[in-house]
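# Here is the input, now give the coordinates:
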Amino acid sequence: MKLQDHAASLSEVHQSIDTTGKSTSKWRRILAFFGPAYLVSVGYMDPGNWATDLAGGSKFGYTLLWVLLMSNMMALLLQSLSARLGIVRGRDLAQANRETYPAPVNFVLYILAEIAIAATDLAEVLGMAIGIQLLTGMPLMWGVTLTVLDTFLLLLLQRYGIRKMEAFIIALVAIVGTSFLIQLLLAKPDVSEVVTGFVPSLPDETALYIAIGIIGATVMPHNLYLHSALVQTRKIKKTDAGIKQAIRINFWDTTIALNLAFFVNAAILILAATVFFKAGHTEIADLHEAHRMLEPLLGGKLAPILFAVALIAAGQSSTVTGTLAGQIVMEGYLRLRINPWLRRLITRLVAIVPALIVIWVSGEEKIGQLLVFSQVLLSLQLGFAVIPLIHFVSDKQTMGQFAIRWHVKVLAWLIASILVYLNIRMVYSEASTFISENQNGWVDALIIFIGVVFVALLVITIIYPFLSRYRQKGSARMHPTQVTLGSLEAPKYKRIALALDFSQFDEKIIANALAQGQQDTEYVLIHIVESASARYFGKDADDFETRKDQEQLDTYLELLKSKNITAKGILGYRHRAKEIVRIVKQEKADLLVLGGHGHTGIKDWIYGETVNNVRHYVHIPVLVVQ
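The predicted structure follows:
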């Protein structure tokens, strides 16, 4: 774990794809822009969507198709605004929030964003586990537990770069889309009846609940954070023409990707309406039941197999983007970074625990309800992501000529108003029902308090940017003020510390340290003893390894002395990184030279992260020798 000192979003892949190269053809440069929206689109077709789409189609037929279409149009506008923020300001949504709102508000917004990501991951866990169960017959409890293993998938994909990751996601999206296309061909829906579903109507309160779940499953808050960061993986020309081109091409990228996602969601709802609703099976919101009924109703084993395969592909693709969104949210709000594997593991465990509890206490039949609830929970977070986003892209001080026009602003606020109204109405309806059924004063008071806080936070996110003449400190400016480089006088180091591990790389570290010094520079050679007794007894340990390490250190000092180089040696004990930091500060060194082991992924975790841990706790330059 470490604090973030730099402002680049997803710094590992920031501007890693060059769209400005003159050596490539025009079409290659254009195609280089395409990709971010496809990573975003998987969030619009994850297993959580399946539950709400199945519930809507089986219970109300084609009636709620218009909700899907409206959600897709909302998503298209909001995702394009998110991309615009990242392209123009070079900030993701979490970073922009941190620079605008007060610290207490930001902390609550961060918690809400994490809840949204946990709810998303819960849907992915359940979807993948159910898909595995449907294909193999494995108990659902085991399937949920096995989903921990995909924690390391992101590590593998990140090693190959953002382009390979995008290709992997697009392949999974293609599997999902093809599976449902085949199932629709088998179901043979009546097109004239399907069209009637695009006429707006809400039959009852249950339809409203499912409709909000569909909106929550479609317009997902974590995708707004994700898109504003992913567009920054493209290196663009920071000219007016270059920014306009990036905004235009990313809009088409978003349009194509989200329409593909709309096709998948519509296919699920139409499939449920055609196969289940027409056959009188109006209560199917459960993925197990839907899978079981496909074979007898469609007359073949192909449809249920495709259903299970698509479910696994949807869950697996969403798990990658969910992890990236979690990284963006944590780094943007807290300026804190933890290893991707640890971040993924924590998020996955947070999702697995409630899933296992529900299966253990209520049985597998409650999983469908849990999936729908996770999507409604997502919908409740939407206002807290959408409202700040609209503020940021409307601000002419930071967006310049790329601030959205008045008609787009009106449409964006209309969408935000619809989302907030539906959320408040649903919260009020659910809270009123619960309070009337459960006469418990303390619980009632808690529910009312949470409701008041929810509304108060919404009001703050809406009003605060209007009332305060905020300035986004450190924001990327399109036309930065002129800067000078000064005299560029080379630093003179009087005391250089060297962290040695007594390997074949020591010679390289010492040579690089000597290259930084002067004739009067003093060198401090540091080595950390890592034997078991040294870790326990510290400097009081007098084991064989400690004595041999001291002999090696003395040998280095004698060799340096023969070359008229002033040096001293110090052994440290117990924790490698902490000891190096302590000794560096104790000796008042003004430069630290140490080796980087060059490991990535799991090896980085196994062999340690000395460099990363040390460099953020010493306040002097650090030279890393690979």
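# contacts, neighbours, all on C-alpha from now
Fine.
# Relative to Trp50, how far out is Gly213?
To Trp50, Gly213 is 11 Å away according to C-alpha to C-alpha, to the nearest Å.
# How about Gln369?
12 Å.
# quick one: which of these two has more around it?
Neighbour tally, Gln369 and Trp50, criterion other C-alpha atoms under 10 Å: the higher count belongs to Trp50, 29 against 14.
# List the contacts of the more buried one.
Residues in contact with Trp50 (C-alpha atoms under 8 Å, 6 or more residues apart in numbering) are 265, 268, 287.
# State the helix or strand in which it lies.
Using DSSP states H and E, Trp50 maps to helix 47-60.
# So which elements touch the host helix or strand of Asp520?
Asp520 belongs to strand 517-529 when assigned by DSSP H and E. Helices and strands touching strand 517-529, by 3 or more C-alpha pairs under 8 Å, 6 or more residues apart in numbering; DSSP states H and E, are strand 493-499, helix 544-562, strand 567-573, helix 576-586.
# Could you check how far the nearest residue to Pro36 once chain neighbours are set aside is from Ile256?
Among residues not flanking Pro36 along the chain, Leu230 sits closest, at 5.6 Å (C-alpha to C-alpha, 6 or more residues apart in numbering). Plainly put, Leu230 is 16 Å away from Ile256 if you go by C-alpha to C-alpha.
# Comparing these two, which residue is more hemmed in?
Counting neighbours by other C-alpha under 10 Å for Leu230 and for Ile256 shows that Leu230 has the greater number, 27 against 17.
# Could you list every helix and strand in contact with the host helix or strand of that one?
Per DSSP H and E, Leu230 falls inside helix 221-230. For helix 221-230, the packing partners by 3+ C-alpha pairs under 8 Å, 6+ apart come out as helix 36-41, helix 65-89, helix 93-100, helix 103-136, helix 302-334, helix 367-394.
# Another for comparison:
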Amino acid sequence: MTNTEAKTRPSPLEFSSSWGRKSKHASLEEVFRSIPVGTANSSQFRRFLAFAGPGYLVAVGYMDPGNWATSIAGGSTFGYTLLSIALLSNIMAIVLQSLCVRLAIGSGRDLAQACRDAFPNWVSAPLWLLAELAIIATDLAEVIGTAIGLNLVFGIPLEIGVIITALDVFLVLYLQNKGFRWIEAFIIALLGVISFCFVMQLALADPDWSGVILGFAPTVEIVTNPNMLYLALGIIGATVMPHNLYLHSGIVQTRAYGSSSEDRHQAIKFATYDSAIALTLALFINAAILILAAAVFYRTGNYGVEDLEVAYEMLTPLLGSDLAPIFFGVALLASGLSSTVTATMAGQIVMEGFIDLRIPAWLRRLITRGFAILPAVGVIFLLGSDQIGKLLILSQVVLSLQLPFAVVPLVMFTADKRKMGEFVSPRWLTVLAAIIAVVVIVLNVKLLYDLSGL
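Just a heads-up that it's a prediction; the model follows:
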């Protein structure tokens, strides 16, 4: 099968009538089934490599600038304690992203299409609006993070940096025109830059590794301490991001896997391996941010550091090296650039899947970015740039509050044998995913109760 045939060919899956409706278009139709995965004679390793890529695009969302703010605040305020939340969030992410793979390959739908096809309009319309809100909150974090990165590396004022971020649409368009594999290569390269920068920073910080190991053990105080819970939910919201569930269920369908049962089972296996490996890298980076904050700020009595700029300025005197802030700024800028690419695709998948509205990628990008730029500029001009860190953390809590509205449908669909057929989730996986959904919902209710002052 040629690439052209793969792009134009409709999904080979039979859409069960239990879905209610049938989506008219393939997810991200311009790149649908555009990447060959080899033949039956290809080695298992070569076929796995063909599936490698989407997981890293998803992993970007688990280490975007929003993660930085929450992890730095958590590490500087509570030391290594919240490392257990970073680990828990990563386990949640691996489980939920594996369900996205199963849904996409087993049903031929991304999560947005599945919601539209399975639910009546009075249910799917609010879910669409909440998904759009989550993407705006995600983009807000990227706007702020990229602007701060530009300020730290090149000295560009935040006000101007926020406006410059709107121009990244041209980067997205250029990469899309080059082909989907180019987008994946670009993202993986940036992840390599981020990883290198944090390895160097940790070497300079020399953390207490025994404290790091103990930090991965959970403590009851995380739930009983409202301030700790607030940051813990921010870390969960920054790690298990709603838009990533829509994104992954769309981009995994860029692979031209076959229509047979065996081909699809193998595709699920390789795509799940891809995301698990990529998210393990994301855990390393998220943990590295928190460890760095604990080793540099908490250990020296500089508690409650929230602003990325403040963290940047304090690194040189505390670590005694001019290289530390350079690594920090470069990694932050790379994080912002990489996450902005994936947010655009997530926005396309959500809009096309829920309301079947197809608009040019650049227009979709500018609309989303416009909604994100307005609050960022407003905070800078009205409250001052020193409040931008609080806005960044708030955006992550918003993501956590929205997360159940994406997780619950995902678990429901993949557990329904009428919809998934032989690709229905194993019982143990459904139970584990349901527990994750309940935990997120309970923590959110607890957070709202604490914030209400009751």
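# coming back round to it: with Gly86 of structure 1 as the reference, measure out to the residue nearest to Pro36 of structure 1.
Taken as C-alpha to C-alpha, the span from Leu230 of structure 1 to Gly86 of structure 1 is 8 Å.
# for the residue of structure 2 most remote from its centre, what are its contacts?
Taking C-alpha atoms, centre = their mean, the residue of structure 2 most remote from its mean C-alpha position is Asn41, at 34.7 Å. Not one residue lies near Asn41 of structure 2 by C-alpha under 8 Å, 6+ apart.
# Tell me which residue of structure 1 matches up with Val95 of structure 2.
In structure 1, the residue paired with Val95 of structure 2 according to TM-score structural alignment is Leu77.
# Share the number of residues neighbouring that match, please.
Neighbour tally, Leu77 of structure 1, other C-alpha under 10 Å: 17.
# So it sits against Ala412, correct?
Yes: assessed by C-alpha atoms under 8 Å, Leu77 of structure 1 is found in contact with Ala412 at 7.4 Å.
# circling back to that earlier point, can you pull the contacts of the residue opposite the residue nearest to Pro36 of structure 1 in structure 2 once aligned?
Aligned counterpart of Leu230 of structure 1 in structure 2: Ile251 (TM-score structural alignment). Ile251 of structure 2 makes contact with 27-28, 54, according to C-alpha under 8 Å, 6+ apart.
# Most neighbours out of those residues, which is it?
Ser27 (30 neighbours).
# residue range for the strand holding Asp520 of structure 1 in structure 2?
So strand 517-529 of structure 1 sits over no part of structure 2, by TM-score structural alignment.
# Helices of the stretch 151-300 of structure 1, residue ranges please.
153-159, 162-187, 191-196, 205-218, 221-230, 240-272, 287-298 (DSSP state H, counting those that start in this stretch).
# which residue numbers in structure 1 go with stretch 265-272 of structure 2?
Going by TM-score structural alignment, stretch 265-272 of structure 2 sits over residues 244-251 in structure 1.
# Oops, could you answer that again for stretch 140-149 of structure 2 instead?
Using TM-score structural alignment, stretch 140-149 of structure 2 pairs with 122-131 in structure 1.
# do the same with stretch 285-293 of structure 2
Going by TM-score structural alignment: stretch 285-293 of structure 2 matches residues 264-272.
# what's the burial count for Asp604 of structure 1?
So Asp604 of structure 1, with other C-alpha under 10 Å, has 14 neighbours.
# Apologies, that question was intended for Gly421 of structure 2.
Close neighbours of Gly421 of structure 2, defined as other C-alpha under 10 Å, add up to 14.
# likewise Pro317 of structure 2?
Residues near Pro317 of structure 2, counting by other C-alpha under 10 Å, number 10.
# What does it correspond to in structure 1?
Following TM-score structural alignment, the counterpart assigned to Pro317 of structure 2 within structure 1 is Pro296.
# Also Tyr174 of structure 2?
Under TM-score structural alignment, Tyr174 of structure 2 pairs with Leu156 in structure 1.
# repeat for Ala217 of structure 2
By TM-score structural alignment, Ala217 of structure 2 lines up with Val199.
# Hmm, that match is touching Trp66, no?
Yes: with contact defined as C-alpha under 8 Å, Val199 of structure 1 reaches Trp66; the gap is 6.2 Å.
# Can you tell me the element the closest residue to Leu173 of structure 2 other than its chain neighbours falls in?
Once flanking residues are discounted, Leu173 of structure 2 sits nearest to Trp362: 6.9 Å by C-alpha to C-alpha, 6+ apart. Per DSSP H and E: Trp362 of structure 2 is located in helix 361-382.
# quick one: that helix aligns where in structure 1?
With TM-score structural alignment as the criterion, helix 361-382 of structure 2 aligns to 340-361.
# Average separation of that stretch from the aligned part of structure 2, please.
Compared with structure 2 after the fit, stretch 340-361 of structure 1 shows a mean deviation of 0.5 Å (mean C-alpha distance after the TM-score superposition for structure 1).
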